[in-house]
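A.B. asks: coords please:
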Amino acid sequence: MSIAENQQAVLDELGLFQDWQERYEYVIGLGKTLPPMDAELKTDDWLIKGCQSQVWLHATSANGKVHYAADSDSVITKGMIALFVRVLDQQPADEILTADLSFIDQTGLKEHLAPTRANALNLMATQMKQRALEFANA
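C.D. replies: Below is the predicted model of the structure:
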């Protein structure tokens, strides 16, 4: 699926829930689906700076597509990074770099998070693109 299709799938799934608490639980559940991140990748080199919680993001490339590994020490933050991984994982770097990630605004997450956590969403999106930049036109 394309990035736009992945984004729409996330929005459709979130739309199934009646209230914010259910959406919150869904996002936490997404975090639990992330594959375990290798402990040796949980270093300052892969830490997203500026997040309230510790969030690690690592990227590799194979067959022209970027693969992300991520983790956090906070369940909600892990769920937030899982949203981005779900949308951008296994996509071409050039498409990641040009992707409009404003879908995150449509999730309603920013309105229900503390300002520091809401800001983390922007930091995550930026770091996802920066990691993809390493593989663009490669």
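A.B. asks: C-alpha from now on. contacts and neighbour counts both.
C.D. replies: Will do.
A.B. asks: can you give me the end-to-end distance of stretch 84-99?
C.D. replies: Distance between the two ends of stretch 84-99: 11 Å, counting by Cα to Cα, to the nearest Å.
A.B. asks: can you pull the buried residues of stretch 113-133?
C.D. replies: Buried residues in stretch 113-133, defined by neighbour count with 16 or more other Cα atoms under 10 Å: 117-118, 120-122, 124-125, 127-133.
A.B. asks: Which single one of those residues is nearest to residue 111?
C.D. replies: residue 118 (7.8 Å; Cα to Cα).
A.B. asks: Alongside the first, I'd like the structure of this one:
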Amino acid sequence: MHLNKVQDKIVEEFDAIIGQVKSKFRYLRHFANLGTSFPAATTVERTDDKMIRLTRSRIWLDAAYKDGKVYYAGDSDSSIIKGILMLYIKVFSGRTPKEIIDSDVYFTHEISLHDYLPQHRQNEISSVLQRMRAFAARFKISNLNDNGVALAV
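C.D. replies: A predicted model of the protein is given here:
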């Protein structure tokens, strides 16, 4: 499924529940519930080298490169951030580095995420996105051939 179709599906899911989560508390509770249902296969070992620095919440993120695609694993000590992280992993895992780097991440705006999050949480989400793109860029660069020409990724 194309990356934008995954984002569209997330937006549709939120459109379906937005009437039910009329308050900020319930909206954020939904992310916390997503965080508790985080698939074990996407969790990461909580080590210092995988931690995203300069965030209030502790966030761990790792990526693997297999068959030309990037697969992410992550975790957080905040259930809200963990739920949002799950959505990012859902959108980006199994994509080529080029798809990830070139993507327009719009689902967060479509579901009004930034309207409900305090600034420090918005900064954390921005850090997650930056780290995911940094992993993708690193994998893309590592696929340069000896002539300095990028292989198709």
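A.B. asks: Need the TM-score between these chains.
C.D. replies: Superposed pair, TM-score by TM-score structural alignment, normalised by the length of structure 1: 0.89. Supporting alignment: 136 aligned residues with a Cα RMSD of 1.6 Å.
A.B. asks: rewinding a little: as JSON lines, the buried residues of stretch 113-133 of structure 1 with distance to residue 37 of structure 1 would be great.
C.D. replies: Converted to JSON lines, these look like this (distance: Cα to Cα, whole Å):
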{"residue": "117", "distance to residue 37 of structure 1": "21"}
{"residue": "118", "distance to residue 37 of structure 1": "23"}
{"residue": "120", "distance to residue 37 of structure 1": "20"}
{"residue": "121", "distance to residue 37 of structure 1": "20"}
{"residue": "122", "distance to residue 37 of structure 1": "22"}
{"residue": "124", "distance to residue 37 of structure 1": "17"}
{"residue": "125", "distance to residue 37 of structure 1": "19"}
{"residue": "127", "distance to residue 37 of structure 1": "17"}
{"residue": "128", "distance to residue 37 of structure 1": "16"}
{"residue": "129", "distance to residue 37 of structure 1": "19"}
{"residue": "130", "distance to residue 37 of structure 1": "19"}
{"residue": "131", "distance to residue 37 of structure 1": "16"}
{"residue": "132", "distance to residue 37 of structure 1": "18"}
{"residue": "133", "distance to residue 37 of structure 1": "21"}
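A.B. asks: between the residues you listed, which is nearest residue 50 of structure 1?
C.D. replies: Each of those was scored against residue 50 of structure 1 by Cα to Cα, and residue 120 proved nearest at 7.3 Å.
A.B. asks: Now for the spatially most central residue of structure 2, which secondary structure element holds it?
C.D. replies: With distances taken as Cα atoms, centre = their mean, residue 88 lies nearest the centre of structure 2, 2.3 Å away. Taking DSSP states H and E as the definition, residue 88 of structure 2 sits inside helix 79-92.
A.B. asks: which residues sit against that helix?
C.D. replies: With Cα atoms under 8 Å, 6 or more residues apart in numbering as the contact definition, helix 79-92 of structure 2 has outside contacts at 3, 6-7, 10, 28-29, 31-36, 38, 57, 70-76, 100, 121, 125, 128-129.
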